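Engineer: Provided below are the primary sequence and the corresponding predicted coordinates.
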Amino acid sequence: MTMPPYTKGLHRVGTHTYAYLQPDGSWGLSNSGLVVDEGEGLLVDTLFTLALTEELRSAIAARLPGVEITTVVNTHDDGDHTFGNQLFADRTIIGSAAMAAHLAASPSADYFRALIERAVGGEAPGALETFVRERMGSFDLSGIEMTPPNSTFAGRREVGVGRQRVHLIQVGPAHTEGDVLVEVPADGVLFTGDILFAGSHPVIHSGPVGRWIEACELIEGMAVETVVPGHGPVTGKPAVRRLRGYLERVAEHAERGLRAGLSVSEAAGRFPLEEYADWTDPERIVLNIGAVYRELGAEDGDFAELFVQTAEFWAGRR
């Protein structure tokens, strides 16, 4: 099937499948997915704010009148894939058990709302203030009630949507603690959540990075042709291979940097970003090298401090 254009809105990617895209896919602008059959709908991920999730719901109603969303699957616990869950609180919301446990312990929407408000109001320090204001300052996170999955699983699970069978495959911990792939075998379509960032640097929140590489290898061996990433345009397996190569490169670079006694920022500054010049969000290299450092036992891998360093790295490249 021809890949749809990378424009905002609902795009058909298979007989029973749709991708809801949010360009440019940067911080907070994630994709969602939809599987439909016999009037039933399974939604893959909600969005970062209630307003954005309402837009998604309205787009589905306009394009597919009469379709009822009966099930939501959260591919992982990041807010840009879960904060809209409350709009479907009376439906079945599925996530991996690891994802649900991590969500319960993760910073709430109020934490991120306060961070954005401090940045917009000029209360955050220096580069961090500017970074958060410019990258996330347009998001209104008010009114969000954290709504975790009400149905969990580990490993694999099959879900019915009308006559269609949807396969849920846990591949985390990788990007986060409990990442899940959503496969629609009849259409040859795979929704990856943030196991795939297409056209941008990913973020390694959890790791180990080796598990993420294994998840990419799993996808490469699957009988799918169309891949809907968590961020970026609808794509195919070549994008998965390129991301796998990037993760391998980051892991090798970080290990060499740590052996050489480099700080995370110093190692990030020496990473060959020019080889990924067509990717957005290069500042995430700081978080990614920091995650590998953390995995290797280094003490300078604290996420809060790395986020400040990420902002400083971003400011230095403007």
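Structural biologist: It's in. Residues are numbered from 1 along each chain as shown.
Engineer: going by C-alpha atoms from here, please, whenever you check contacts or count neighbours.
Structural biologist: Will do.
Engineer: so what's the residue nearest in space to the middle of the chain up against?
Structural biologist: Centroid check for the chain by C-alpha atoms, centre = their mean gives residue 194 as the closest residue, at 3.2 Å. Going by C-alpha atoms under 8 Å, 6 or more residues apart in numbering, residue 194 touches 75-76, 175, 179, 202, 229-231.
Engineer: let's see that with 10 Å instead.
Structural biologist: 30-31, 75-76, 78, 81, 174-176, 179-181, 202-204, 228-231 (C-alpha atoms under 10 Å, 6 or more residues apart in numbering).
Engineer: among these, which are in strands?
Structural biologist: Members of the contacts of residue 194 lying in strands (criterion: DSSP state E): 180-181, 228-231.
Engineer: out of these, which is most surrounded?
Structural biologist: Among the ones in strands among the contacts of residue 194, residue 180 has the most neighbours (other C-alpha atoms under 10 Å), with 31 neighbours.
Engineer: isn't that residue up against residue 196?
Structural biologist: No - if you go by C-alpha atoms under 10 Å, residue 180 and residue 196 don't touch, sitting 11.4 Å apart.
Engineer: what is in contact with the two at once?
Structural biologist: By C-alpha under 10 Å, 6+ apart, the residues touching both residue 180 and residue 196 are residue 215.
Engineer: A strand includes the residue nearest to the centre of the chain, no?
Structural biologist: Yes - assignment of residue 194 by DSSP: H, G, I helix; E, B strand; the rest coil places it within a strand.
Engineer: from residue 179, how far off is it?
Structural biologist: Remark: distance between residue 194 and residue 179 (C-alpha to C-alpha, to the nearest Å) = 8 Å.
Engineer: contacts only, for residue 284.
Structural biologist: Contacts of residue 284 (C-alpha under 10 Å, 6+ apart): 200-204, 268, 290, 306-307, 309-311, 313-314.
Engineer: tell me which element the residue lying closest to residue 184 once chain neighbours are set aside falls in.
Structural biologist: Distances taken as C-alpha to C-alpha, 6 or more residues apart in numbering place residue 166 nearest to residue 184, at 5.0 Å, with adjacent residues excluded. In this structure, residue 166 sits in strand 164-170 according to DSSP states H and E.
Engineer: who does that strand touch, helix- and strand-wise?
Structural biologist: strand 32-37, strand 92-96, helix 97-105, strand 151-153, strand 156-161, strand 180-184, strand 189-197 (3 or more C-alpha pairs under 10 Å, 6 or more residues apart in numbering; DSSP states H and E).
Engineer: ok, and here's another one to check against it:
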Amino acid sequence: MSAPAGGRTADRQRLVDLGDEVFAVVNGDGGMGLSNSTVLLDGGRAVVIDTMLLPRMNAPVRKELQRRNATAGLVVNTHQHVDHMGGNGAFPEARAVAPAEAARALGLMAQDTSFLPRLMPAFASELAGLELRLPEPVDPHTLPLPHGAEARVFRNAHSIVDLAVWLPRQRVLVAGDLCFHGVTPLAVHGSISGWIGALDRLIALDPAVVVPGHGEVTGPEALHALRDYLKGLWATARQAADEGATASDAAAVARSFDAGTAGGWREPERSALNVRVALGEITGDPLPLGPPR
């Protein structure tokens, strides 16, 4: 099933109406620093799932909430990465929360954010002065989500913990960064094998519409494509490790990896880092979990 059509609301951003008081804002092409946001409406109250990198990026969300006479009551950050929670300050009226492990990781990251302008140079000037509004740690299963929405928690997948929101009646999956669509994924804080397992569970839900963390709203085919990519990458790393490769050989191993159709996705250079993560996982030499220096 194809995703519903939407109309442009701002430069490079697009509002996608998913029906039944659910909408998403797709942010640009989904490249570095450009993540999506999803809103669940419940009368005059709204739950905002992820707030993108910067408060200004949420202008289409706030405009649509105003049009619908609704106010954000709850902001949910799906995981620990700043491009999904840096915009929390756009919703000062709402309670902001995240899975407990993610909230703790964000608290540590916020102690020194000097790496952010280097990590995302396209937004360097704004990141240098960004005041982060950190989420409270919660058990996602206790969140008051409308429409019968269900919190699904996955540990050691894309990151140390990832939250997806499943709306069974509409068969809409808000996947966060468990799904990248048309963009090479990034597993720097995660587990390749754990991510494959998480995708198995998400595919088993049989969603009709998937809102990825990055890229256009799509269907279940994006989950299958991402799983195929990760399985191929894992197989390449496993074979290399069996032949004696270590994590320090990741660059050479990555050159032998055939990404198939995923080779045409944006940010293809990320595959080298993903191979490093896979080799580290297989050989017991994982990447450190702290921010890049």
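Structural biologist: Alright, I've got the coordinates. Model, not experiment: these values are computed from the prediction.
Engineer: now the TM-score, please.
Structural biologist: Once superposed, chain against chain, the TM-score is 0.87 (TM-score structural alignment, normalised by the length of structure 2); 285 aligned residues with a C-alpha RMSD of 2.6 Å.
Engineer: thinking again about what came up before, okay if I get the contacts of residue 284 of structure 1 as CSV plus neighbour count?
Structural biologist: Below are these laid out as CSV (neighbours: other C-alpha atoms under 10 Å):
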residue, neighbour count
200, 21
201, 24
202, 26
203, 21
204, 24
268, 26
290, 29
306, 21
307, 18
309, 20
310, 24
311, 20
313, 21
314, 19
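Engineer: which residues in structure 1 form helices?
Structural biologist: Shown for structure 1, the helices assigned by DSSP state H span residues 50-63, 97-105, 109-120, 126-136, 209-220, 237-259, 264-269, 284-295, 303-316.
Engineer: just these: most buried one?
Structural biologist: helix 284-295 (a mean of 25; mean count of other C-alpha atoms under 10 Å).
Engineer: in structure 1, which residues correspond to stretch 221-231 of structure 2?
Structural biologist: On structure 1, the counterpart of stretch 221-231 of structure 2 by TM-score structural alignment is residues 238-248.
Engineer: centre of the chain to the matching stretch, how far?
Structural biologist: Centroid displacement of stretch 238-248 of structure 1 relative to its chain, using C-alpha atoms, centre = their mean, to the nearest Å, is 16 Å.
Engineer: which residue in structure 2 lines up with residue 14 of structure 1?
Structural biologist: With TM-score structural alignment defining the correspondence, residue 14 of structure 1 maps onto residue 19 in structure 2.
Engineer: which ones are touching its match?
Structural biologist: 4, 170, 172.
Engineer: how about the first one, nearest residue that isn't a chain neighbour?
Structural biologist: The reference is to residue 4 of structure 2. Among residues not flanking residue 4 of structure 2 along the chain, residue 18 sits closest, at 6.3 Å (C-alpha to C-alpha, 6+ apart).
Engineer: that neighbour contacts residue 174, doesn't it?
Structural biologist: No - at 11.1 Å, residue 18 of structure 2 does not count as touching residue 174 under the criterion of C-alpha under 10 Å.
Engineer: mutual contacts of these two, please.
Structural biologist: Joint contacts of residue 18 of structure 2 and residue 174 (C-alpha under 10 Å, 6+ apart) are 24, 38-39, 209, 211, 217.
Engineer: make CSV from these and add distance to residue 233 of structure 2 to it.
Structural biologist: Formatted as CSV, those follow (distance: C-alpha to C-alpha, whole Å):
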residue, distance to residue 233 of structure 2
24, 30
38, 30
39, 33
209, 26
211, 24
217, 24
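Engineer: looking at those residues, which is nearest residue 70 of structure 2?
Structural biologist: residue 39 (10.8 Å; C-alpha to C-alpha).
Engineer: any idea what the closest one aligns with in structure 1?
Structural biologist: By TM-score structural alignment, residue 39 of structure 2 lines up with residue 34.
Engineer: again with residue 200 of structure 2
Structural biologist: Aligned partner of residue 200 of structure 2 by TM-score structural alignment: residue 217.
Engineer: next: residue 108 of structure 2.
Structural biologist: Checking with TM-score structural alignment, residue 108 of structure 2 has residue 105 as its match.
Engineer: contacts only, for residue 157 of structure 2.
Structural biologist: 177-178, 187, 189-199.
Engineer: count the neighbours of residue 6 of structure 2 for me.
Structural biologist: Residues near residue 6 of structure 2, counting by other C-alpha under 10 Å, number 16.
Engineer: show the contacting residues for residue 265 of structure 1.
Structural biologist: 285-287, 289-290, 306, 309-310, 312-313.
Engineer: hang on, I meant residue 4 of structure 2
Structural biologist: Per C-alpha under 10 Å, 6+ apart, neighbours of residue 4 of structure 2: 16-19, 209, 217-218.
Engineer: can you do 7 Å?
Structural biologist: Shown in contact with residue 4 of structure 2 (C-alpha atoms under 7 Å, 6 or more residues apart in numbering): 16-18.
Engineer: ok, the contacts of residue 265 of structure 1 in structure 2, which still hold?
Structural biologist: Among those, the contacts conserved in structure 2 (both residues aligned by TM-score structural alignment, their matches' C-alpha atoms under 10 Å) are 285-287, 289-290.
Engineer: now, which of those residues sits nearest residue 39 of structure 1?
Structural biologist: Among these, and counting by C-alpha to C-alpha, the member closest to residue 39 of structure 1 is residue 287, at 42.3 Å.
Engineer: gap between the aligned residue in structure 2 for that closest one and residue 287 of structure 2?
Structural biologist: By TM-score structural alignment, residue 287 of structure 1 lines up with residue 273 in structure 2. From residue 273 of structure 2 across to residue 287 of structure 2, the span is 10 Å (C-alpha to C-alpha).
Engineer: quick one: map residue 51 of structure 2 onto structure 1.
Structural biologist: Match for residue 51 of structure 2 (TM-score structural alignment): residue 46.
Engineer: I meant residue 91 of structure 2, not that one.
Structural biologist: Looks like residue 91 of structure 2 aligns to residue 88 there (TM-score structural alignment).
Engineer: nearest spatial neighbour of its match, chain-adjacent residues omitted?
Structural biologist: residue 72 (7.6 Å).
Engineer: for that neighbour, what are its contacts?
Structural biologist: 42-45, 92-94.
Engineer: most surrounded residue in those?
Structural biologist: In the contacts of residue 72 of structure 1, the most neighbours by other C-alpha under 10 Å go to residue 45, 32 neighbours.
Engineer: so that residue sits right up against residue 77, yeah?
Structural biologist: No - in this structure, residue 45 of structure 1 is not within contact of residue 77 by C-alpha atoms under 7 Å, at 9.6 Å.
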